[in-house]
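Q: okay, sequence plus prediction incoming.
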Amino acid sequence: MSDFFSVGWSIWITTIALGGVAFCLYVLFSQLKGQAKKGEAISDTGHIWDGITEYDTPLPRWWVSMYLILSAIALGYWVLYPGLGSFEGLLKTNAAKEVKANQEKIEAMVQPIFQKYADMPITDIAKDEEARAIGQRLFLNNCAQCHGSDAQGSPSFPNLTDKTWLWGGEPEQILQTITNGRRGIMTAHQNLMTPAQASEIAQYVRSLNNLAHDQTRVAPGKKLFDQFCVACHGADAKGNQLLGAPDLTDGVWLYGSSEETIVYGIMNGRDNQMPAQKNLLSPEQIRLLAGWVWGLSNVEQ
């Protein structure tokens, strides 16, 4: 509640909170004013319905006391805890700090478990039963949302169980990918070519994978491919892992292999990013995770 970006919002919230209590107290005391005191006759309001007279009966003391006590509790709470804009309260409590402290406490408890794998080669981690179990749990908690619980991915999220890698599948390359993340960008060509030309390239690329294609359009497509695509995907269309440019001959498609999908990618480009995990996981956890991922395609499960 105290994490405001401007003083104005802090003042606004404080005004609403204190003003609400002040208004309630005003309403209470305005109703107490003029009421009959103990021993005095209770007057009526002059309103009579169907023979029933409405009297100006004083508010019950227990109700007034409860109202005042609750107002005092509200004010006391705001003095002790965050609630009045940017004022942190006398106890300086902060839910975010408490959560972080609990996380650090838990991490300190489990750190010895991770520490014994800190210097173990990733290839050995992939073969260690206990390490694989920990790595799988880390994957399910942090990576399955995108890559799936079976690590076989989905459109725009790579399959991690095969030997096809956009940025390299060596243990240290996987470690680097998890630690710092990756961002793969394919330039949009809508200002460089027509959809018909993109379709020609799609026919050529599909022919490289023995997919259905128009043979008469393959040669024109290759000419256009050599003009626009070889810089990233290479003359042999086998990609470049330094750029994250995929191999276009291996039959693995991140977004799909239909002509329509390929043409869309050429014309509009692609921008795909994997977030870095270095601020979420410890180096030891990342190492265990890298070992499990590498083992999916290199160690018999």
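A: Looks like it came in fine. Please read all numbers here as calculations on a predicted model, not as lab measurements.
Q: could you use CA atoms for every contact and neighbour count after this?
A: Noted.
Q: can you give me the helices for the stretch 201-301 of the chain?
A: 218-228, 230-233, 259-268, 283-298 (DSSP state H, counting those that start in this stretch).
Q: which one of those lies closest to residue 11?
A: Nearest to residue 11, of all the helices of the stretch 201-301 of the chain, is helix 283-298, at 42.9 Å by Cα to Cα.
Q: contacts for the closest one next, please.
A: Residues from elsewhere that reach helix 283-298 (Cα atoms under 8 Å, 6 or more residues apart in numbering): 114-115, 117-118, 122-127, 131-132, 134-136, 138-139, 160-163, 169-171, 174-175, 178-179, 277-278.
Q: mind doing that once more with 7 Å?
A: Contacts to helix 283-298, defined as Cα atoms under 7 Å, 6 or more residues apart in numbering, come from residues 114-115, 117-118, 122-123, 125-126, 131-132, 135-136, 138-139, 160-163, 171, 174-175, 178-179.
Q: same check on stretch 199-207?
A: Contact with stretch 199-207 is made by 212-214, 217-218, 220-222, 224-225, 248, 259, 262-263, as judged by Cα under 7 Å, 6+ apart.
Q: next up, a second structure to put side by side with the first:
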Amino acid sequence: MSDFVNNFWSNYIAAGTVLSILGCMLLLWLTARKRVPSDADNTTGHVWDEDLREANNPLPMWWIGLFVLTIFFAVGYLVVFPGLGSFSGQANWSTRSEYEEDVAKATKALAPVYASYASMPMEDIAREPKAMAIGERLFMNNCSQCHGSDARGSKGFPNLTDKDWLHGGAPEKIVETITKGRVGVMPPMAVAVGSQDDVKNLANYVLSLSGAPHDSVRAGLGKSKFTVCAACHGIGGVGNQAVGAPNLSDKIWLHGYGEAAIMQMVNAGKHNEMPAQEGRLTEAQIKLLASYVWGFSNPATGP
């Protein structure tokens, strides 16, 4: 990966570009200097297929002119636009600046549309078909890659259509999640639990909390081991939205179901992250997007 965080490849391409232009200039100069002796009939003496002879005519001036213009164009382009390593060019143009300019124009053009929803409660926005059409586009462009086009998520990516929220499902909490992002960390707990047999007992106790199939004997033995988990997940495993600890007493499993999956979680821990959208989306866009997401788990008023 170090090749992609230093200037080697940038300088390599810049050097190749300069050498290519110099090579073209050298080739043109050598071609202009070389004089091929010709016979009396102005041929080079080379014959193909018994009667095809190569004439010794100079290159057309229009062709040479285009060749020279191409070289000058290449040099001029590299002076004006970025193309030589870290040199930004006299025009100081970049794809990033063009993108940011386009985003600024679009934001300005759409400002009146978003302004009409600025003072509306998010629950009311979720009832507005036009607002939800905008929210759907925002969701498809920014959220569906992880949560799915139907917002039902997948392993490791929360389902947004149920009422199982790690950090709370109120509109304001959804805005907070989208704006600042979330980092979920469960440390490896195997050492605190004990042996692998203890971990297995604990896994069965966790399964018993939701009424899932489990070994009742092992679950009884694992109950005392749950004290190391209760600090985050609470007594009875009901979860804690203040720290994003999931509810273990329902039948919703974000990272996999069953004894083996729970043991893996206890042994290895888990680090999950949702990137912050602050800076990518405006405050008004986040409000409409949050209203759209809130509507998934509140279908009576949602999209």
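A: Yes, it's here. Bear in mind the structure is a predicted one, so any value in this text is a computation, not a measurement.
Q: please state their TM-score.
A: Once superposed, chain against chain, the TM-score is 0.87 (TM-score structural alignment, normalised by the length of the first structure); 296 aligned residues with a Cα RMSD of 2.8 Å.
Q: how far away is residue 270 of the first structure from residue 152 of the first structure?
A: 20 Å (Cα to Cα, to the nearest Å).
Q: my bad, residue 245 of the first structure
A: 20 Å.
Q: the two: who's more crowded?
A: Counted by other Cα atoms under 10 Å, residue 245 of the first structure and residue 152 do not tie: residue 245 has more neighbours, with 21 against 15.
Q: tell me which residues touch that one, please.
A: Shown in contact with residue 245 of the first structure (Cα under 7 Å, 6+ apart): 166, 232, 233, 239.
Q: ok, those in the second structure, which still hold?
A: For the contacts of residue 245 of the first structure, the contacts that are reproduced in the second structure, applying both residues aligned by TM-score structural alignment, their matches' Cα atoms under 7 Å, are 166, 232, 233, 239.
Q: just the buried residues from those residues, in PyMOL please.
A: Typed into PyMOL, the line below selects the buried ones among those, using 16 or more other Cα atoms under 10 Å:
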select buried, resi 166+232+233+239
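Q: which one of the kept ones among the contacts of residue 245 of the first structure sits closest to residue 282 of the first structure?
A: Nearest to residue 282 of the first structure out of these is residue 166 (Cα to Cα; 24.3 Å).
Q: from residue 243 of the first structure, how far off is that closest one?
A: Residue 166 of the first structure is 8 Å from residue 243 of the first structure, by Cα to Cα.
Q: for the stretch 1-150 of the second structure, what spans make up the strands?
A: 43-48, 52-55 (DSSP state E, counting those that start in this stretch).
Q: please compute how far the first one lies from its chain's middle.
A: How far strand 43-48 of the second structure lies from its chain's middle: 62 Å, per Cα atoms, centre = their mean, to the nearest Å.
Q: name the helices or strands packed onto it?
A: Contact analysis of strand 43-48 of the second structure by 3 or more Cα pairs under 7 Å, 6 or more residues apart in numbering; DSSP states H and E lists strand 52-55 as its packing neighbours.
Q: hmm, back to that, who wins for proximity to residue 4 of the second structure among the strands of the stretch 1-150 of the second structure?
A: Of all these, strand 52-55 comes closest under Cα to Cα, at 50.4 Å.
Q: that closest one vs the first structure, average distance?
A: The superposed strand 52-55 of the second structure is, by mean Cα distance after the TM-score superposition for the first structure, a mean 8.3 Å from where its aligned residues fall in the first structure.
Q: give the buried residues for that strand.
A: Buried, per 16+ other Cα under 10 Å, within strand 52-55 of the second structure: nothing.
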